[in-house]
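A.B. asks: Predicted model, plus sequence, below.
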Amino acid sequence: MKLKLFKENYAVCNLSNNISSPICIDTNSFYYITKFKEDLSIICLKKSIPKDASTDGDWRLLEILKPINLYLVGIASKISKMLKDCNISIFEIEVEDKNYFLIKESDVDNACEILEYNGFRFI
């Protein structure tokens, strides 16, 4: 199974519904927006953090390259469990047939070693 580790740093941003300025995001890069009631969250490049956002930065993005389908059930949960068992926190994002993980920059090297040891390959 092949994985891609993005070089850029990402941030998880939280905003209120009453933001005072427009949100400008680099749409050529990965971003993710979710809203529920009064909570608005954005995952974007660290350089694109919206004004007035509270943030948790220094995340790196990892993508499972082969689309997850019925024949590959459990790949994302396998990765989650391997990293959790080694005390590496992740933020998992699923979009249609793609799975992504945010991993703290400080844990990236360790996470990559664990995944490679368990048969995953990085491109």
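C.D. replies: It's in.

A.B. asks: going forward, measure contacts and count neighbours with C-alpha atoms only.
C.D. replies: OK.

A.B. asks: Return the distance of the closest residue to Phe120 other than its chain neighbours relative to Asn87.
C.D. replies: Excluding the flanking residues, the one nearest Phe120 by CA to CA, 6 or more residues apart in numbering is Met1, at 5.3 Å. Here the criterion is CA to CA, to the nearest Å. By it, Met1 lies 22 Å from Asn87.

A.B. asks: Below is an additional structure, to be compared with the one above:
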Amino acid sequence: MKRLTIDLRPDEYVLSRLPGGSSLPALPTGSGFVSVTSTPDEISLVTPAGHEPAGAKVDGGWRLLTVRGPLEFTLTGIMASLAGSLAAAGVSLFAVSTFDTDHILVKQTDVQRAVHALREAGHEVHA
């Protein structure tokens, strides 16, 4: 696996869930990472803490690790390498991919273990 450069973002993030078909709230684009995924059953959002929608089911205390990109679509094994390293260290993750790169959220309580595991796997992590 190619050595990846990963940035640990300083802010806290929250995961939110709204019922499928809900209207999307105003989102803080331009100030941190925001992700929206919609299925018929749910809308999942990742936002900086303090921007979770009213009435949503919320899980807070997440930190964001971003692989420096852009990454070519022909690259294989990136998420497998990251997820495997974290799984071996007992760290749960929430993964999001964008057009340019991959992002992983880990609980704040697991950040140090996650950074250590990724560095042990040969990746460069900037905190």
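C.D. replies: Thanks, I have it. As the structure is a prediction and not an experimental result, all values here were calculated from the model.

A.B. asks: Run a quick neighbour tally on the nearest residue to Ile123 of the first structure once chain neighbours are set aside.
C.D. replies: Once flanking residues are discounted, Ile123 of the first structure sits nearest to Lys4: 5.6 Å by CA to CA, 6+ apart. Close neighbours of Lys4 of the first structure, defined as other CA atoms under 10 Å, add up to 14.

A.B. asks: can you confirm Lys4 of the first structure is in a strand?
C.D. replies: Yes: Lys4 of the first structure: assigned to a strand according to DSSP: H, G, I helix; E, B strand; the rest coil.

A.B. asks: Spell out the residue ranges of the strands in the first structure.
C.D. replies: 2-5, 10-16, 32-36, 39-45, 54-64, 90-95, 98-104, 121-122 (DSSP state E).

A.B. asks: The last one vs the second structure, average distance?
C.D. replies: Spelled out, it's strand 121-122 of the first structure. Following superposition, strand 121-122 of the first structure is found to deviate from the second structure by 1.8 Å on average (mean CA distance after the TM-score superposition for the first structure).

A.B. asks: Residue nearest the middle of the first structure, spatially speaking?
C.D. replies: Leu102 (2.9 Å; CA atoms, centre = their mean).

A.B. asks: How about the equivalent of that one over in the second structure: what's its closest non-neighbour residue?
C.D. replies: In the second structure, the residue paired with Leu102 of the first structure is Leu105, using TM-score structural alignment. The shortest distance from Leu105 of the second structure to any residue other than its chain neighbours is 4.6 Å, reached at Leu64 (CA to CA, 6+ apart).
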